[in-house]
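# what shape does this take:
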Amino acid sequence: MRLFEAIVDANQRASKGDASAGVHVSEYAGSLPVVVLTCIDPRLNSLLPGVLGVPTEQFIWLRNAGNIITSSLSSTTRSLALACAVEGGREIAIIGHTDCKVCHTSVGEIVDRFRALGVQRERLPDNLVEYFGLFASERQNVIKAVDLVRNSPLIGAKIPVHGLLLDTVTGKLECLVNGYQTLSAPLSASPAAHVNVNGPSLTKVAQVSSTEGEEVSSAAPNPTTAPPSPPPLLPRRAIRQRAPWER
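As a prediction, the model looks like this:
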């Protein structure tokens, strides 16, 4: 059992009342430290990193509103990459949470709240959904973020990228994406199809190709074909003889 599989297993056993449930981090030294992206919600302050069973000195914590990844080369993706390259992070986990305010705030409410802060609508970007990365499902937001990070050229192919959802009331973790199972998967041209499963193992991710490959054929040159004849030489222009009166 690998690190995040052990974390999920211990978390689920603890949620069922197993007082002995826990993670012996000394057994997973090769997977530490971990790099975790979460939301800015203050309710997470008392839950992490304790709910993972990882000591604070092995926990690199990145946060933004809604734990949103907008692209494979975004500033947050860059921070995740530097956390691995500079701080030595061995595994990445994107952890969403239930009852996310970013998820449950409409565009109209955002406009009203900015207006209350003195920021009028005309000063905001035209497409607020795209700019703020608004989403309708906490689970799908995590899955999308994992897919973008996994396919980023900044993230090493040997670094697992996991996706989990944390219940802010019970502290229970729900497994969405198993980063170990996507290590050898090719970069996807379209978002991956994720199948949620119950139990201690993390969710399997099935890469789906958006289009069928097309066979392209090209005729090879015939080595026996004689090369084309060079163009005929143009006749040399006759040299004009000067007349006697021009001498």
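
# going forward, measure contacts between C-alpha atoms and count neighbours the same way
Fine.

# ok, residue 136 - contacts?
Residues in contact with residue 136 (C-alpha atoms under 8 Å, 6 or more residues apart in numbering) are 103-104.

# any idea how far it lies from residue 66?
To residue 66, residue 136 is 11 Å away according to C-alpha to C-alpha, to the nearest Å.

# what do the two both touch?
residue 103.

# once you drop chain neighbours, what's closest to residue 153?
residue 72 (7.5 Å; C-alpha to C-alpha, 6 or more residues apart in numbering).

# so is the one you found in a helix, a strand, or just coil?
coil (DSSP: H, G, I helix; E, B strand; the rest coil).

# which residues in this protein form strands?
34-38, 59-63, 91-97, 161-166, 173-177, 193-195, 204-206 (DSSP state E).

# now the first one against strand 161-166, angle please.
Looking back up the chat, that one is strand 34-38. 50 degrees (axes from the mean of the first three to the mean of the last three C-alpha atoms, to 10 degrees).

# output the contacting helices and strands for strand 34-38.
Contacts defined by 3 or more C-alpha pairs under 8 Å, 6 or more residues apart in numbering; DSSP states H and E place strand 34-38 against strand 59-63, helix 75-85, strand 91-97.

# which elements pack onto the last one?
Secondary structure elements in contact with strand 91-97, counted by 3+ C-alpha pairs under 8 Å, 6+ apart, are strand 34-38, helix 138-150, strand 161-166.

# all helices of the protein, in order?
3-15, 75-85, 107-116, 128-132, 138-150 (DSSP state H).

# middle-most residue in the protein, spatially?
The structure's the chain has its C-alpha centroid closest to residue 149; by C-alpha atoms, centre = their mean the separation is 1.9 Å.

# against residue 91, how distant is the nearest residue in space to that residue that is not next to it in sequence?
Among residues not flanking residue 149 along the chain, residue 72 sits closest, at 5.6 Å (C-alpha to C-alpha, 6+ apart). Distance, residue 72 to residue 91, by C-alpha to C-alpha: 17 Å.

# let's compare: structure for the following, please.
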Amino acid sequence: MTTLAQIVQANREFVKEFAGQHLYETGHAISKFPNRHLAIFTCMDTRLVDFLEPAMGIKRGEVKIIKNAGNTITDPFASSIRSLLVAIFELGVKEIMVIGHLDCGMSHSNAEDLTKKMLMRGISADAIKMVEEELKIWLDHFHDPVENVKATVYKIRSNPLIPKDVPVHGLIFNPDNGVIEIIEDGYQLIERCS
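Down below sits the predicted model:
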């Protein structure tokens, strides 16, 4: 059975529970507005799925979660920043947490190796040339998850489109035991900048 078929089968079993009822009738409906007014920008690592949120005491409907490889921002108007802008200005987010994690695969990646793998899979050299510099900026500067969190907090905090009254915190998560440590306290950052 293909992965797609497995997902569709699991979905059919899941929705049988509601037997045609609207989610509002079952008590499972959740607002699109995060009731904790919090956005989390984190990594797409599989070890964080169903682990990071419970480790933080977060439930469905409480936060906006934005993910990408290595929770990195390479451009002041990248999609992650655009998502944060929508979260702040349209969905009521008042606080941001950047959460990196130990043993991040991005710290072992580099542009040269990724380029070789892309070429081996049939991606044309001309197509790669279009993103070559971006790959170097993105992959070749990520060596330490803690330093990456600090850099990402700085990029969000200093972005002219992010309101100065929005605290941007930096945390590091251990995917082996669920421990979270504070790297940057956004409240203190606001005080220092005021």
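
# TM-score them against each other, please.
The TM-score (TM-score structural alignment, normalised by the length of the second structure) is 0.73; 157 aligned residues with a C-alpha RMSD of 2.0 Å.

# about what we covered before: figure out which of the helices and strands packed on strand 91-97 of the first structure is closest to residue 12 of the first structure.
strand 161-166 (11.6 Å; C-alpha to C-alpha).

# what's the match for the residue nearest to residue 153 of the first structure in the second structure?
Correspondence of residue 72 of the first structure to the second structure, assessed by TM-score structural alignment: residue 76.

# can you count the residues close to that match?
Neighbourhood size, residue 76 of the second structure [other C-alpha atoms under 10 Å]: 15.

# go on, residue 79 of the first structure?
With other C-alpha under 10 Å as criterion, residue 79 of the first structure counts 17.

# excluding its backbone neighbours, what's nearest it?
residue 62 (8.0 Å).

# cool, and residue 184 of the first structure?
Using C-alpha to C-alpha, 6+ apart, the nearest residue to residue 184 of the first structure is residue 157, at 7.8 Å.

# the one you found and residue 36 of the first structure, how far apart?
Counting by C-alpha to C-alpha, the gap from residue 157 of the first structure to residue 36 of the first structure is 17 Å.

# who has more neighbours out of these two?
Neighbour count, other C-alpha under 10 Å: between residue 157 of the first structure and residue 36, residue 36 has more, with 24 against 17.

# trace that one over to the second structure, please.
In the second structure, residue 36 of the first structure lands on residue 40 (TM-score structural alignment).

# which ones are touching that match?
For residue 40 of the second structure, counting by C-alpha under 8 Å, 6+ apart, the contacting residues are 63-66, 96-99.

# want to try TSV for these, with neighbour count as columns?
Output for those, formatted as TSV (neighbours: other C-alpha atoms under 10 Å):
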residue	neighbour count
63	22
64	22
65	18
66	19
96	26
97	21
98	25
99	28
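
# identify, from those, the entry nearest to residue 44 of the second structure.
residue 66 (8.8 Å).

# hmm, that closest one is touching residue 80, no?
Yes: Residue 66 of the second structure lies in contact with residue 80 (C-alpha atoms under 8 Å); the separation is 7.0 Å.

# before we move on, the earlier item: could you dump the helices and strands packed on strand 91-97 of the first structure to JSON lines with distance to residue 186 of the first structure?
Below are these laid out as JSON lines (distance: least, C-alpha to C-alpha, whole Å):
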{"stretch": "strand 34-38", "distance to residue 186 of the first structure": "22"}
{"stretch": "helix 138-150", "distance to residue 186 of the first structure": "10"}
{"stretch": "strand 161-166", "distance to residue 186 of the first structure": "14"}
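
# looking at those, which is closest to residue 184 of the first structure?
helix 138-150 (10.8 Å).

# against the second structure, where does the closest one fall?
Taking TM-score structural alignment, helix 138-150 of the first structure hits residues 145-157 over in the second structure.

# which residues are in contact with that stretch?
So stretch 145-157 of the second structure is in contact with 70-73, 76, 81, 98-104, 107, 142, 162, 164, 168-172, 183-184, going by C-alpha under 8 Å, 6+ apart.

# could you list the buried residues of that stretch?
For stretch 145-157 of the second structure, burial by neighbour count (16 or more other C-alpha atoms under 10 Å) applies to 145-146, 148-157.

# quick one: that stretch to the first structure mean distance?
Average distance, stretch 145-157 of the second structure versus aligned residues of the first structure after superposition (mean C-alpha distance after the TM-score superposition for the first structure): 0.6 Å.

# looking for the alignment partner of residue 95 of the first structure in the second structure.
Per TM-score structural alignment, residue 95 of the first structure is aligned with residue 99.

# and for residue 161 of the first structure, the neighbour number?
26.

# that one contacts residue 181, correct?
No: if you go by C-alpha under 8 Å, residue 161 of the first structure and residue 181 don't touch, sitting 9.6 Å apart.

# how many neighbours does residue 122 of the first structure have?
Neighbour tally, residue 122 of the first structure, other C-alpha under 10 Å: 7.

# repeat that for residue 35 of the first structure.
24.
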